[in-house]
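[1] please work out how this folds:
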Amino acid sequence: MDARQKPARRPPPPPVETFSPRSGDLDALPPRVAEMRERILVATRSGDIERLRPAIEWNETLPLFARGDDRPRSFATVIDFLKRYSFDGHGREILALLQAAFENDYVKSTRGSTVSYIWPHFAAVQKPDPTADERLAMYRCVRFANLALTNDIGLPLMQRAGIGEDGTWHYFLAG
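    Here you go, the predicted structure:
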């Protein structure tokens, strides 16, 4: 290497994600996070997937509901997508999964300066040997189509939701 040449700089490694202990303390949530959670739960309790639209459209960007080419790409198509994605074809499975997720404890995720809240806690921080009650709670968060699938440590492929600390609903995905 020529003495005048500077060595190539490598980009810094991505920040490490850390998780808080699990919590059920809803008063500890930032107000906008608590408000989004409540908007979602009101819709789930209605039994009508169309009632989820205001929570989805409260964001500036569409939450991620699936990966791949068939995922919804606009607010106009998202409810029809959720109906098709739902085993019953009407969106009731999605509503039940959202309700099960948001009625569980959560964890606070920090990655660099990015903070979000993840429900259910056990989808973010997984332990390899859950109790029978924990495993039952996990299966309440699994799409019917994914019942036979497991992750790399043998746990069910659960749906999880993430809301940013500003109240933006980022995703509701299996993984």
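[2] going forward, measure contacts between C-alpha atoms and count neighbours the same way
    Noted.
[3] state the distance from residue 151 to residue 135.
    Look at residue 151 and residue 135: by Cα to Cα, to the nearest Å, they are 14 Å apart.
[4] show residues contacting the longest helix seen in the chain.
    In terms of residue count, the longest helix belonging to the chain (DSSP state H) is helix 31-46. Contact partners of helix 31-46, identified using Cα atoms under 8 Å, 6 or more residues apart in numbering, comprise 26, 49, 51-52, 54-55, 95-96, 98-99, 102, 117, 163-169.
[5] residue 151 and residue 135 - which one has more neighbours?
    residue 135 (14 against 11; other Cα atoms under 10 Å).
[6] now residue 159, nearest residue through space, not along the chain?
    Once flanking residues are discounted, residue 159 sits nearest to residue 174: 4.1 Å by Cα to Cα, 6 or more residues apart in numbering.
[7] isn't residue 92 right next to residue 86, touching?
    Yes: using Cα atoms under 8 Å as the test, residue 92 is close enough to residue 86 to be in contact (6.9 Å).
[8] would you do the same for the sequence below? I want to compare the two.
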Amino acid sequence: MNLLLVLVVAVSALVHVAGADANAGGGEPVKLPPHVEDLRDVILTAARSGNIDELKTAFEVSGIVPDLGIEPGSDPIKALKERSGDHEGREILAALVETLNMPPVALPLGNDIENNLIYVWPYLAERPLDKLTPAEEVDLYRLVTPAKAQEMREKKQWLWWRLVIAADGSWTSFKRAN
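    Just a heads-up that it's a prediction; the model follows:
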């Protein structure tokens, strides 16, 4: 009987923690459409593999190569490796994991009633950086150094990675502002 009680308490705690993470920053949890959730999972699986070539699977599932802030026609994997501090792409993969571990924000875009939302990770990319709550500040420091956070506040601009998936499950962009 005591073991059952311990299991129930443990499961309740896990559900509470998962719910708190999905509700980071005090906003309402965003319910992702199945296509968006599926693509997010594919990107995360690829990123956690440690092999940047695995992102090709995410591009295939998406149906397009997202805007990566590179010249059109460039090899996206090669370009990401070149941008990565380790030149293997692992720094980029780490940024993908950290970005997608944050909750997204859903933003309306376009006139299509059924598919007019885009999902932006992390939600902080769409928040006024000078008005963050203490919980949002903690999330910000999970992503960037205090110096980078200060620079972002001073410039009043998001200067880290931002990932966008459209409601139809297409990965539209993954770029870092400079």
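[9] ok so, going back, contacts only, for the counterpart of the residue nearest to residue 159 of the first structure in the second structure.
    In the second structure, residue 174 of the first structure lines up with residue 176, judged by TM-score structural alignment. Taking Cα under 8 Å, 6+ apart as the definition of contact, the neighbours of residue 176 of the second structure are 69, 159, 160, 161, 162.
[10] can you get me a residue count around the first one?
    Counted with other Cα under 10 Å, residues neighbouring residue 69 of the second structure total 14.
[11] and it, helix, strand or coil?
    Here residue 69 of the second structure is coil, with the state taken from DSSP: H, G, I helix; E, B strand; the rest coil.
[12] how near is it to residue 80 of the second structure?
    For residue 69 of the second structure, the distance to residue 80 of the second structure - Cα to Cα - is 10 Å.
[13] ok, how many other residues are close to the counterpart of residue 42 of the first structure in the second structure?
    In the second structure, the residue paired with residue 42 of the first structure is residue 45, using TM-score structural alignment. Other residues within reach of residue 45 of the second structure, judged by other Cα under 10 Å, total 16.
[14] for the one 3 residues further on, same thing?
    When counting by other Cα under 10 Å, one arrives at 16 neighbours for residue 48 of the second structure.
[15] cool, and residue 84 of the first structure?
    The local packing count at residue 84 of the first structure equals 13, with neighbours defined by other Cα under 10 Å.
[16] rewinding a little: among the contacts of helix 31-46 of the first structure, which ones are buried?
    Using 16 or more other Cα atoms under 10 Å as the burial test, the contacts of helix 31-46 of the first structure include 49, 51-52, 55, 95-96, 98-99, 102, 117, 163-165, 167-169 as buried.
[17] buried ones in stretch 118-137 of the second structure, by neighbour count?
    Buried-residue list, stretch 118-137 of the second structure, by 16+ other Cα under 10 Å: 118, 119, 120, 121, 122, 123, 124, 125, 126, 129, 136, 137.
[18] the first one matches what in the first structure?
    Spelled out, that is residue 118 of the second structure. Residue-level alignment of residue 118 of the second structure against the first structure, with TM-score structural alignment as criterion, gives residue 116.
[19] hmm, residue 110 and that match touching each other?
    Yes: if you go by Cα under 8 Å, residue 116 of the first structure and residue 110 touch, sitting 6.7 Å apart.
[20] of the buried ones among the contacts of helix 31-46 of the first structure, which belong to strands?
    Helix and strand membership here follows DSSP state E; of these, those in strands are 117, 163, 164, 169.
[21] closest to residue 61 of the first structure among these?
    Of all these, the one with the least separation from residue 61 of the first structure (Cα to Cα) is residue 169, at 8.8 Å.
[22] from what I can see that closest one touches residue 162, true?
    Yes: here residue 169 of the first structure lies in contact with residue 162, judged by Cα under 8 Å, at a distance of 6.2 Å.
[23] so what sits against both of these two?
    Between them, residue 169 of the first structure and residue 162 have no joint contacts when contacts are counted by Cα under 8 Å, 6+ apart.
[24] and the helices in the first structure?
    According to DSSP H, the first structure carries its helices in the segments 31-46, 53-57, 78-85, 92-102, 121-124, 132-139.
[25] tell me which of the ones you listed sits nearest to residue 21 of the first structure.
    Comparison of the helices of the first structure against residue 21 of the first structure by Cα to Cα identifies helix 121-124 as nearest, at 8.8 Å.
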